[in-house]
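Student: Mind looking at a prediction? Sequence and model below.
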Amino acid sequence: MSMIGEYLRVTAAELARANQDPDWALAFVEEVQDAEEESEPAPAEARHFSTYKTWDMLRFLLARTDFPVNVIHGEESFAEEEDWGYGPPRYLRPERVQLAAEALRTTNYAQLISGVDPAELTSAEVYPLGWSELSSLEWGRPWYDGLTQFFEAAARADDAMLLWLD
C-alpha cells in the first residue's frame, strides 16, 4: 500500500463547514475526487491535487529551505478523531495558502535539490526509499511544479486547503 499526499482546495464557507462536520468534508473530498478522476484537470484548474508518493521527499527538501508554511501536512487540525488514510486531515487558512504560493513560486525545484546528496534522503529514511542515484532527485520535479501551480490557483481564488495522507 502506498502513502499519497492529497490536497483539496476549499472556499472559506466550505472550510467552516468541514470544521463543523468532518463527515461532510470526507464525502465532499470523495465527490470532488470522483468528478475530477475522469476529466483530469491541470493543477491550475483542479480542486483536488496529489503529490503521489513524493510528499515525503518534498517535505525533506522544503525543510532544508526553512519553508514558511507546512504544505505537506498542513498546519491546523480538524476531524482529529477521523482517519483519512494515514491519520487525520489538516488544513491551511487562505492567508497561509497565499504565503505558501508565493514561497513556492520563488523557490524553483533546481534550488530545492541543489547540493542534495541522495544518501541524505536514504539516511533520513525519506519515503518511499530507493535514493541511490543523483537522478532520483528529479523524480519529484513534476509534482513540485504541479503543487506550485495548484497553490497559485488556490491563492488567486482566496481558497483554503485541506491536506491529508491517503
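Tutor: Here it is on my side, so go on.
Student: alpha carbons only for contacts and neighbour counts from here, please
Tutor: Fine.
Student: which residues in the protein form strands?
Tutor: Remark: strands assigned in the chain by DSSP state E are 5-10, 48-52, 76-77, 90-92, 160-165.
Student: Out of those, which gets nearest to L99?
Tutor: Shortest distance between L99 and these, using Cα to Cα, is found for strand 90-92: 10.3 Å.
Student: which residues are contacting the closest one?
Tutor: H73, G74, E75, E76, S77, F78, A79, A160, M161, L162, L163, W164 (Cα atoms under 8 Å, 6 or more residues apart in numbering).
Student: Show me which positions of it end up buried.
Tutor: For strand 90-92, the buried set under the neighbour-count rule, 16 or more other Cα atoms under 10 Å, comprises R90, Y91, L92.
Student: Can you lay out the contacts of strand 90-92 as JSON lines showing distance to G140 and neighbour count?
Tutor: Listed next are the contacts of strand 90-92 as JSON lines, based on distance: Cα to Cα, whole Å; neighbours: other Cα atoms under 10 Å:
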{"residue": "H73", "distance to G140": "17", "neighbour count": "23"}
{"residue": "G74", "distance to G140": "19", "neighbour count": "20"}
{"residue": "E75", "distance to G140": "22", "neighbour count": "16"}
{"residue": "E76", "distance to G140": "25", "neighbour count": "13"}
{"residue": "S77", "distance to G140": "26", "neighbour count": "15"}
{"residue": "F78", "distance to G140": "28", "neighbour count": "17"}
{"residue": "A79", "distance to G140": "29", "neighbour count": "19"}
{"residue": "A160", "distance to G140": "24", "neighbour count": "24"}
{"residue": "M161", "distance to G140": "21", "neighbour count": "26"}
{"residue": "L162", "distance to G140": "21", "neighbour count": "25"}
{"residue": "L163", "distance to G140": "18", "neighbour count": "26"}
{"residue": "W164", "distance to G140": "18", "neighbour count": "23"}
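Student: take a look at this one as well, against the first:
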Amino acid sequence: MVLIGRRLSADELQAVLDDAAVVDELLYGDLEDDDGEMPEPELDLDKSWHGVHYLLTGTAWDISQGAGEAVLGGEEIGEDGGYGPARLFTPEAVRAVAAALDALDLDALRARFDPRAMAALDIYPSPGAELAKFDDLAASLTDLHRFYKGAAADGQAVLLVIT
C-alpha cells in the first residue's frame, strides 16, 4: 500500500465534482507516458504514509483537525480502489492543512516517535517489517508539507489515494 497525491487545477476540481469517474483518470492517467514509462505522481509517500499519519495524530487511524487531516482526511470521492476511495481536499481545506503543517514542531514529532508503539498499533508496513526510522518519516513529512504548501500557494485542490 502506497499513498499518492495530485494537485488539481480549478478546471480539474470542477471535472471531479461534476463526475467522480474522472478521479481515476486524474490519479492514474493512461498509466504510461509517451516513452512507455509510468508517470511520477506529484506526491508519493510510498509505504511511509501510515507512519507519517501516526506522527501527526498519535493514532493509527483517527483523523484530527489541521495537520492530522493531511494523510487520511478529505472527503471520499470516486470508487473504492481496494484500500478505500480517493479523498478530495478543496482549496480551502488545502490551505488549512498547509498552515497546520507550517506550524508543526519537529521536536514534538520526534518525541512522539516510538517504533515499538507503532508496531503494536500495526502501523503499516508492520508487523514483520523493519521498524520505522524517524529520519525516513521526517523526509516523507517534508515531502507532504511541500506538496500541500505548493497547492495552497497556487489555490489548488488535492486528491489523495492509497493504492
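Tutor: Structure's in. What do you need? Not measured: the values here are computed from a predicted model.
Student: what's the TM-score for these two chains?
Tutor: The TM-score (TM-score structural alignment, normalised by the length of the second structure) is 0.80; 153 aligned residues with a Cα RMSD of 2.6 Å.
Student: Could you export the strands of the first structure as a markdown table, including distance to W143 of the first structure?
Tutor: As requested, these are exported to a markdown table (distance: least, Cα to Cα, whole Å):
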| stretch | distance to W143 of the first structure |
| --- | --- |
| strand 5-10 | 10 |
| strand 48-52 | 5 |
| strand 76-77 | 23 |
| strand 90-92 | 19 |
| strand 160-165 | 15 |
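Student: what ranges do the helices span in the first structure?
Tutor: In the first structure, the segments counted as helices under DSSP state H are 12-20, 22-39, 55-64, 94-106, 109-113, 118-123, 141-156.
Student: export those to CSV and tack on mean neighbour count?
Tutor: Formatted as CSV, those follow (neighbours: other Cα atoms under 10 Å):
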stretch, mean neighbour count
helix 12-20, 16
helix 22-39, 14
helix 55-64, 19
helix 94-106, 19
helix 109-113, 16
helix 118-123, 15
helix 141-156, 20
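Student: Once you drop chain neighbours, what's closest to the residue most central in space within the second structure?
Tutor: Centroid check for the second structure by Cα atoms, centre = their mean gives V71 as the closest residue, at 3.9 Å. Distances taken as Cα to Cα, 6 or more residues apart in numbering place H53 nearest to V71 of the second structure, at 5.9 Å, with adjacent residues excluded.
Student: any idea what that neighbour aligns with in the first structure?
Tutor: Here H53 of the second structure is matched to R59 in the first structure, going by TM-score structural alignment.
Student: separation between its match and V69 of the first structure?
Tutor: 11 Å (Cα to Cα, to the nearest Å).
Student: who touches T65 of the first structure in this structure?
Tutor: T65 of the first structure touches L112, counting by Cα under 8 Å, 6+ apart.
Student: go on, A63 of the first structure?
Tutor: Contacts of A63 of the first structure (Cα under 8 Å, 6+ apart): none.
Student: again, 10 Å this time
Tutor: M57, V69, N70, L112 (Cα atoms under 10 Å, 6 or more residues apart in numbering).
Student: sorry, back to before: close enough to count as contact, the residue nearest to V71 of the second structure and G66?
Tutor: No - taking contacts as Cα atoms under 10 Å, H53 of the second structure lies outside contact range of G66: 12.0 Å.
Student: any idea how far the closest residue to S126 of the second structure other than its chain neighbours is from P125 of the second structure?
Tutor: Once flanking residues are discounted, S126 of the second structure sits nearest to A119: 5.7 Å by Cα to Cα, 6+ apart. Distance, A119 of the second structure to P125 of the second structure, using Cα to Cα: 9 Å.
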